[in-house]
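Enquirer: this one's structure only:
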């Protein structure tokens, strides 16, 4: 049995930048165990699998360790595969997911996601969190309903300089840790750490921006913002708050196309 596989660098216009994701189109669903094996073998932050339904597409995402409920960059990667390689030509793609209906439209070179907003709320700081991050003091520590903590620092330089203790950070009961600050050139910057789900640092994290956009839209008093995720690979997002939804736009670059051989 063979399956097609694509690899796409998302939220970037440059190859070897942004966030790489694998995309596996399916005629029908594999078992969860098989999809986890493929994701672990790919050893990327996310592998997306999709199946055409009668009207929409069903979409699932896996890290090397677990299935997750929301992923932005692998959704961008999936949209690029559909539009540029599988002949999709409608103005919008509808994905049915564990997080409900998600849509993507192509705007020139950019792919625009429409995701539910995830307004962060005040939460006590887990024991050891700041220490494991290597942070002396945070301006705020909040939490999103995706079980991500949002740690706000004073400057972009502080965010860029972080060298977390990933083994210790893995013990924090959270999907991931978003660290952010007002940007020097961008409206805001961020990094995302998810050792508990098998991703020490995610290069560019669309789902984190469902938390970041409502936070910074309120802080900066505007609904349209430009964001940078300042990981080693780096990525750029043009984002917009639309009531209880968040739009995120970014480019994507195809890296490879191949085949998976299954027994």
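Expert: Yes, it's here. All values reported here derive from a predicted model rather than from experimental measurement.

Enquirer: okay, CA-based contacts and neighbour counts for the rest of this
Expert: Noted.

Enquirer: I'd guessed residue 46 sits against residue 61; true?
Expert: Yes. Counting by Cα atoms under 8 Å, residue 61 is a contact partner of residue 46 at 6.3 Å.

Enquirer: Those two: who's more crowded?
Expert: Per other Cα atoms under 10 Å, whichever of residue 46 and residue 61 has more neighbours is residue 46, with 30 against 27.

Enquirer: tell me the contacts of the nearest residue to the more buried one once chain neighbours are set aside?
Expert: Using Cα to Cα, 6 or more residues apart in numbering and skipping the chain neighbours, the partner closest in space to residue 46 is residue 63 (4.7 Å). Remark: with contacts taken as Cα atoms under 8 Å, 6 or more residues apart in numbering, residue 63 is in contact with 36, 39-40, 43-47, 197-199.

Enquirer: before we move on, back to that, name the residues contacting each of residue 46 and residue 61.
Expert: Residues touching both residue 46 and residue 61 by Cα under 8 Å, 6+ apart: 71, 74.

Enquirer: Strands along the stretch 51-200 of the chain, start to end?
Expert: Assigned by DSSP state E, counting those that start in this stretch, the stretch 51-200 of the chain shows strands spanning 57-62, 67-68, 92-97, 100-107, 110-116, 121-122, 140-143, 148-152, 176-182, 188-194, 199-202.

Enquirer: Return the distance of the third one from the chain's centre.
Expert: If I follow you right, that is strand 92-97. Computed by Cα atoms, centre = their mean, to the nearest Å, the separation of strand 92-97 from the middle of its chain amounts to 16 Å.

Enquirer: tell me the angle of that strand relative to strand 57-62?
Expert: In terms of direction (axes from the mean of the first three to the mean of the last three Cα atoms, to 10 degrees), strand 92-97 departs from strand 57-62 by 50 degrees.

Enquirer: Below is structure B, check it against A:
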């Protein structure tokens, strides 16, 4: 049975405070350990640890890279991520946590680390941002413009407006008025499974906040739920490779950070309203309310009960989806955002520095190191 050294690292912290951000477990696997770490054991360990992700870092060529010093000497590694339920194709915060472990715990002097992953090669560079030491990741840019999955599509006999909205989301997210708003309203009216999924997620929005209309009762007719959603939702988009759905709330609701933090979503009900066949995560986002402090460009939360993650505290991969959307909405490429989970965290983005990529940056703080035998 292998004896492993595991580290808990908080990524995307607020001001470097360890109790904020998103915790990930990081496990470094040298040549001596790789032979005793089948995928089934990696998954079992991730489930036992119970964090949203456990990252496994290993040399690309274990045979030619013996010994524990490999993690100090090399700048290129293989990286895999496991939730408590499954291996996932992309995880930003566990990538940040892995780089922080190599830089700070292993003393790796490389200016940039490169990770071979299921989403291609991801690079992480140290970056000074004023008084803050950030880690900057280059992630694949993911535009939420894929067709909705077949299970959430309206019927073939639907209206042209609903079909257009389901096929590619809002063609111009910077202009959600007029025909675009009408198309989403029609989509909700004609796609009952999508309506039920979004109603389940959003019906707990605080109706006491500003202009949020009270949600209809859960037993209400689908048409009533669809009508309510048309007042609450500005945009719906889908990223097929990640199975992520992006929902942007109407700015007129004036929810801001406080309102989004107050969303008391039922993750069990949300899981039942969708399926892991087509849902990997639901991103709910909003603009700041008028006069809100903090300097943030937008706020978000991420829910992934279909992969064993009821809510992810801060999600790097989600910001590779959010960045291009809000870059279009706000007409700016450098963005600063807050993910409004209970732990919360800050994320910096550059949507234009590299073609087809998003630079996603944040702080990281080491919290705990322990050994365990599996």
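Expert: Received it, and whenever you're ready, just let me know what you need. Since this is a predicted model, take the numbers as computed values, not measurements.

Enquirer: Quick check: TM-score for this pair?
Expert: Both chains were compared after superposition, and using TM-score structural alignment, normalised by the length of structure 1 their TM-score is 0.95; 262 aligned residues with a Cα RMSD of 1.5 Å.

Enquirer: The residue nearest to residue 46 of structure 1 matches what in structure 2?
Expert: Using TM-score structural alignment, the equivalent of residue 63 of structure 1 in structure 2 is residue 83.

Enquirer: From residue 34 of structure 2, how far out is that match?
Expert: As for residue 83 of structure 2, its distance to residue 34 of structure 2 is 20 Å (criterion: Cα to Cα, to the nearest Å).

Enquirer: And residue 125 of structure 2, by the same measure?
Expert: 26 Å.

Enquirer: if you count what's nearby, which of the two comes out ahead?
Expert: Shown here are residue 125 of structure 2 and residue 34; by other Cα under 10 Å, residue 125 has more neighbours (19 against 14).

Enquirer: got the contact list for that one?
Expert: By Cα under 8 Å, 6+ apart, the contact list for residue 125 of structure 2 reads 111-113, 135-137.

Enquirer: Those residues, buried ones only, as a ChimeraX selection?
Expert: Here is the ChimeraX command that selects only those of these that count as buried (16 or more other Cα atoms under 10 Å):
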select :112,113,135,136,137
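
Enquirer: closest to residue 88 of structure 2 among the contacts of residue 125 of structure 2?
Expert: Distance ranking of the contacts of residue 125 of structure 2 against residue 88 of structure 2, using Cα to Cα, places residue 137 first at 17.6 Å.

Enquirer: What's the closest one aligned with over in structure 1?
Expert: Using TM-score structural alignment, residue 137 of structure 2 pairs with residue 113 in structure 1.

Enquirer: Same check on residue 97 of structure 2?
Expert: When the two structures are superposed using TM-score structural alignment, residue 97 of structure 2 falls opposite residue 77 in structure 1.

Enquirer: Same question for residue 17 of structure 2.
Expert: Using TM-score structural alignment, the equivalent of residue 17 of structure 2 in structure 1 is residue 14.

Enquirer: Count residues in the vicinity of its match, would you?
Expert: Neighbours around residue 14 of structure 1, by other Cα under 10 Å: 14.

Enquirer: now swap in residue 16 of structure 2 and tell me
Expert: Other residues lying near residue 16 of structure 2 total 20 when counted by other Cα under 10 Å.

Enquirer: One more: residue 351 of structure 2?
Expert: The burial metric for residue 351 of structure 2, expressed as a neighbour count using other Cα under 10 Å, is 26.

Enquirer: what sits against the equivalent of it over in structure 1?
Expert: Alignment of residue 351 of structure 2 against structure 1 is given by TM-score structural alignment, with residue 241 as its counterpart. Counting by Cα under 8 Å, 6+ apart, residue 241 of structure 1 touches 117, 213-214, 217, 223-224, 247.

Enquirer: Most neighbours among the residues you listed, which one?
Expert: residue 213 (28 neighbours).

Enquirer: In structure 2, what range does stretch 200-218 of structure 1 match?
Expert: Using TM-score structural alignment, the match for stretch 200-218 of structure 1 in structure 2 runs over residues 310-328.

Enquirer: rewinding a little: for the match of residue 17 of structure 2, give its distance to residue 253 of structure 1.
Expert: 7 Å.

Enquirer: And stretch 220-239 of structure 1, what's buried?
Expert: Neighbour-count burial for stretch 220-239 of structure 1 flags 223-231, 234-239 (criterion: 16+ other Cα under 10 Å).

Enquirer: Now for those residues: which two are most distant?
Expert: 223 and 231 (24.3 Å).

Enquirer: what's the average per-residue distance for the longest helix belonging to structure 1 once overlaid on structure 2?
Expert: Within structure 1, and with DSSP state H defining each element, the longest helix by residue count is helix 206-220. When structure 2 is superposed, helix 206-220 of structure 1 averages 0.4 Å from its matched positions, counting by mean Cα distance after the TM-score superposition for structure 1.

Enquirer: right, and the helix or strand after that helix?
Expert: Next in sequence after helix 206-220 of structure 1, counting helices and strands by DSSP states H and E, comes strand 224-229.

Enquirer: Give me the contacts around that next one.
Expert: Everything outside strand 224-229 of structure 1 that qualifies as a contact, by Cα under 8 Å, 6+ apart, is 186-191, 203-205, 213, 217, 234-241.

Enquirer: same thing but 6 Å
Expert: Contacting residues not belonging to strand 224-229 of structure 1 are listed as 186-191, 204, 235-240 [Cα atoms under 6 Å, 6 or more residues apart in numbering].

Enquirer: Let me know the angle separating that strand from strand 188-194.
Expert: Computed by the same axes, to 10 degrees, the angle separating strand 224-229 of structure 1 from strand 188-194 equals 50 degrees.

Enquirer: Thanks again, I'm all set now.
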